[in-house]
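In: one predicted model, sequence on top.
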Amino acid sequence: MPQTASQSLADYFCSLTISSLTPDNIAVAKTLTGDYLGVALGGSKTDSGKIAARFAEEMGGSQEATLIGQSGRASAVHAAFANAIASHSIELDDIDVLALFHFSPPVVSAALATAEKVGATGAETVTAVFAGCEMMERASRATNNSLRNRGFHTTPTCGVFGATVAAGILLKLKPEKMVSALGMAGAQASGLMEMYGPSMQKRFNPGPTARNGLTAAIMASMGFTGTNLIFEGERGFCKAFSDDAAVGELTRDLGKPYELLLEYKPYSCARPIHNAIDCALDIRGQMKEPLSQVKSIAMRRHPDWAHYHLNATPKTYHEAQVSLPYSVAIALLEGGALPPQYQNSKLNDPDIRRLSDLVKVTPDASLPRGVSCHMTLETAGGATYTSQIDYPRGSVQNPMTRADMDKKTHMLGDDVIGEAGVKRMLELVAGMDDLPKLSVLMESVSRPKVRELA
């Protein structure tokens, strides 16, 4: 009988070592890990990050893994849960090129927690991170855009398979046990797009995903068995989550060098909004009149995203980070879109509200990419300014420099572990594939405990 998709995937991923990866693969895994740690440090300061860490500590169990940006530790499954939430709490985590999902909250969270649990090397962890991301992207290609359009959130629904593969590699699962782990991962695939609003809902989604992937791998290592038809079965993942599944995408060119393209965020909001922010910043640089003279702001978006992120009156900064009108307004007014711009104290600012209300979005299928935006701003004096952005800053075609990436990490982490601490962390990431123990890296992102005075 021919192999099922999960059997083929398990055979492939269980055979991987760092020597299987290209230099570009290794560089991608290390860059992703460094960005993830900086973003998780920033996220550790948020209410959602703090609550998740508190939950992890209060659940008890062996103190196997670091809670990033905190002084405590937790069991690996709970550390993966809390760190995934922290890393998704400030909307600065990495993104795939189609802006459908975030790799690192589920995959890197599971990989780093597992690496600490088992005493893995840096090279083993690099391999697990890359493999987990490849698995996650394959699951997305097999099910999107239908999965997203049906209301499922790609990061958790596809991310659980990536988290499982990453953890399974570090637990040294044999192929038959990896198959079972993937089956149990599918049983836990979940996550809804009903997450935009004033609550912390969106922050939560990758937490269970990282935890569930690690749980599936641990259960499989103990002998718990799972189905080998989780992907293509009659009631399997692909048919349950997609109206237009392409099961063959799961294993297409499996075993050939895999090019993993990731994009990184310079702005603290949903990635499909970044094109609009770049348009606003471009026009801001062109304008000669004061912003008080703005009469209209017309934003054309590709139909893939034209009906998302339209709330012009966010009630919390969580909502503002998924609001295109607010983001355009704040970029025009302040020339930035980072955590200082997404604050509850700004939400009722009359100038921001006025500009937000002027933003009108219409679909335009002629735009070349799913995230493309074309902005036209008109002033009371009759001036018209236009900008079209197809590849936003941080994209593969318009990348952030190494200096940009390091500046971002210092901005997020310096007030958590200190400037010297962030510098040390970045140095360890750069040499991650040579670390005899990955735990050395994780020690660098733990906040020192404050000694109580006698």
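Out: Sure, I can see it. Numbering: from 1, shown residues only.

In: only C-alpha atoms for contact and neighbour calcs from this point on.
Out: OK.

In: need the contact list for the spatially most central residue of the chain.
Out: Centrality entry for the chain: nearest residue to the mean C-alpha point is residue 102, 2.7 Å, by C-alpha atoms, centre = their mean. By C-alpha atoms under 8 Å, 6 or more residues apart in numbering, residue 102 lies in contact with 93-96, 155.

In: mind running it again at 10 Å?
Out: 88, 91-96, 133, 136-137, 154-156, 159, 206, 262-264, 271 (C-alpha atoms under 10 Å, 6 or more residues apart in numbering).

In: report the separation between it and residue 72.
Out: Using C-alpha to C-alpha, to the nearest Å, residue 102 is found at 26 Å from residue 72.

In: next, count neighbours for residue 325.
Out: Residues near residue 325, counting by other C-alpha atoms under 10 Å, number 30.

In: what helix or strand is the spatially closest residue to it that is not a sequence neighbour on?
Out: Leaving aside its sequence neighbours, residue 325 sits nearest to residue 356 (C-alpha to C-alpha, 6 or more residues apart in numbering; 4.6 Å). Taking DSSP states H and E as the criterion, residue 356 maps to helix 350-358.

In: what about the residue nearest to the centre of the chain, which SS state?
Out: Following DSSP: H, G, I helix; E, B strand; the rest coil, we place residue 102 in the coil state.

In: once you drop chain neighbours, what's closest to it?
Out: Distances taken as C-alpha to C-alpha, 6+ apart place residue 95 nearest to residue 102, at 4.5 Å, with adjacent residues excluded.

In: which elements pack onto the helix holding residue 356?
Out: Applying 3 or more C-alpha pairs under 10 Å, 6 or more residues apart in numbering; DSSP states H and E, we find helix 350-358 packed against strand 294-301, helix 324-334.

In: turn those into JSON lines, including distance to residue 363.
Out: Converted to JSON lines, the helices and strands packed on helix 350-358 look like this (distance: least, C-alpha to C-alpha, whole Å):
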{"stretch": "strand 294-301", "distance to residue 363": "5"}
{"stretch": "helix 324-334", "distance to residue 363": "14"}
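
In: let's bring in a second model and compare:
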Amino acid sequence: MAGAVRTGAVSAAVTVAAELGGPQGATILGRGLRVSAPAAALANGSLVHALDFDDTHAGGLIHATAVVLPAALAVGEQTAASGPAVLDAAIVGYEAACRIAAAVPHGFHARGLHATMVAGVFSSALVAARLSGLDAERTTHALGIAGSQAGGLLAFLGTGASTKQLHPGFASHAGILAARLAAAGATGPETVFDGPHGIYDALAEGHADRASIVRDLGQRWETTRIGIKPYPACQLSHATLDATAAALATRPFRPGDVDHIVARVHPDSASVVCDTSRDLTRPASDYAAKFSLPWSVAALVVDGRLGLDTFEPDSIRRPEVAELAGRVHVEISPSDGVAADAPGAVRVVLRDGAEIHGSVPRSAGGPDNPLTDEGLVAKATGLAGRDATPLFDAVRELDRHPDLAPLLDALALLLPSSAKERP
């Protein structure tokens, strides 16, 4: 979110949210402007996901914080909730989003839908319902209402469209509205998950393990399985990128040395980041580049790194990257488990006939190979352009505070415009 504010990403969502206005219940972060909670969640959800550098739950292949944090902050601020209450609601949201998506791995994506938005309307509805004090009956109605707003087309993949960035904002906005409608007496189908014409029947491909949504609830915590991205690109490319980095570390080579590169890729990953129905070597937009495994691998070899600047307009038009991307080939390699937690392996064949191999059991940043606390602070500091340590301190102390003011103040310090414009 800090990186998006700094770079001016999704300015349209922020502008529209500000124009929606409403009762001054919640803050548009990075603007210091107070608007209605649904409007703030629309802007903040879009900001969190704007750079595709936010966290990922591998089992559900969703960006959980992008649909949990906006609702938790907006409704938490609106209701003057305590820090512990906001944390409680957030964990409810995390468990819901991750479990709903993981019940049908890759199933929403296979139908051309963004699982983050599909699952996110439910997590946002639960967060809002919990912070608003809704009882079980009205919370059930909120979930049923939210289901009619689930969606999010993957049509952006082959175009320059910014809709993927907006999906978490849509989900957060819709979930809060669903909870408010339920509180006002609107009803929704209690069969939204397990009945005919529910979301899995209508929106998912393949078998959905509906019982898994509540299996071991309170004992097995999917919240702890959320990983932090080290690269600002689609999570499904990360294992291959790590394997490429491992090959470079084994024996450094230059782009001109390469005859071709072969990457072994999980079939569910290949359908998203190796889709040959679009040009994977000359991406149409920054998002198209982030969703092209061949281009991202080529950029890593050319530059020796991947950062936000890798996906700037001038960068994605570089002919030397496009040329090398055309020499990156994919072998479909089924493996046990989900695509986002699959191993990565590359074989780099040099022009002199030598081969360099790189492999990783899974990508970095996940629960089994996490970033360090220092790595997290460094990532946030780099995105914000200033020291993020005070923000981390505020997060660590959230369970001791009677409201969100210390956290919002820390965000205001991290984002100077907030400090200047907050009343």
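Out: Everything's here; your move. Computed from a prediction, not measured in an experiment: that's the story for all the values here.

In: what lines up with residue 319 of structure 1 in structure 2?
Out: Using TM-score structural alignment, the equivalent of residue 319 of structure 1 in structure 2 is residue 288.

In: quick one: neighbours of that match, just the number.
Out: Around residue 288 of structure 2 there are 27 residues (other C-alpha under 10 Å).

In: ok, it touching residue 311?
Out: Yes - with contact defined as C-alpha atoms under 10 Å, residue 288 of structure 2 and residue 311 form a contacting pair (9.4 Å).

In: which residues are in contact with each of those two?
Out: Joint contacts of residue 288 of structure 2 and residue 311 (C-alpha under 10 Å, 6+ apart) are residue 233.

In: residue at max distance from the center of structure 2?
Out: No residue in structure 2 sits farther from the centre than residue 352, which is 41.0 Å out by C-alpha atoms, centre = their mean.

In: nearest spatial neighbour of the alignment partner in structure 1 of it, chain-adjacent residues omitted?
Out: Per TM-score structural alignment, the equivalent position to residue 352 of structure 2 in structure 1 is residue 381. Once flanking residues are discounted, residue 381 of structure 1 sits nearest to residue 293: 7.3 Å by C-alpha to C-alpha, 6+ apart.

In: any idea how far residue 328 of structure 1 is from that neighbour?
Out: Using C-alpha to C-alpha, one gets 16 Å for the distance from residue 293 of structure 1 to residue 328 of structure 1.

In: those two: which is more packed in?
Out: Ranked by neighbour count (other C-alpha under 10 Å), residue 293 of structure 1 and residue 328 place residue 328 first, with 29 against 13.

In: tell me, how many residues neighbour residue 84 of structure 1?
Out: Counted with other C-alpha under 10 Å, residue 84 of structure 1 comes out at 33.

In: these two touch, right, it and residue 205?
Out: Yes - between residue 84 of structure 1 and residue 205 there is a contact under C-alpha under 10 Å: 8.7 Å.

In: shared neighbours, the two?
Out: Among the neighbours of residue 84 of structure 1, those also in contact with residue 205 (C-alpha under 10 Å, 6+ apart) are 105-106.

In: any idea how far residue 24 of structure 1 is from the equivalent of residue 380 of structure 2 over in structure 1?
Out: Residue 380 of structure 2 maps onto residue 409 in structure 1, with residues paired by TM-score structural alignment. Residue 409 of structure 1 sits 21 Å away from residue 24 of structure 1, taking C-alpha to C-alpha as the criterion.

In: what do you get for residue 63 of structure 1?
Out: 34 Å.

In: now the strands for the stretch 151-300 of structure 2?
Out: All strands of the stretch 151-300 of structure 2, identified by DSSP state E, counting those that start in this stretch, fall at 226-227, 258-265.

In: make CSV from these and add mean neighbour count and distance to residue 207 of structure 2 to it.
Out: Below are the strands of the stretch 151-300 of structure 2 laid out as CSV (neighbours: other C-alpha atoms under 10 Å; distance: least, C-alpha to C-alpha, whole Å):
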stretch, mean neighbour count, distance to residue 207 of structure 2
strand 226-227, 25, 23
strand 258-265, 21, 23
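
In: format these as CSV; extra columns: distance to residue 412 of structure 2.
Out: Output for the strands of the stretch 151-300 of structure 2, formatted as CSV (distance: least, C-alpha to C-alpha, whole Å):
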stretch, distance to residue 412 of structure 2
strand 226-227, 26
strand 258-265, 42
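
In: between those strands, which gets nearest to residue 301 of structure 2?
Out: For residue 301 of structure 2, the closest of the strands of the stretch 151-300 of structure 2 is strand 258-265, at 9.8 Å, according to C-alpha to C-alpha.

In: circling back to that earlier point, so for residue 197 of structure 2, which of the strands of the stretch 151-300 of structure 2 sits nearest?
Out: strand 226-227 (29.6 Å).

In: where in structure 1 does that closest one align, residue-wise?
Out: With TM-score structural alignment as the criterion, strand 226-227 of structure 2 aligns to 262-263.

In: cool, stretch 88-95 of structure 2 as well?
Out: Using TM-score structural alignment, stretch 88-95 of structure 2 lines up with residues 127-134 of structure 1.
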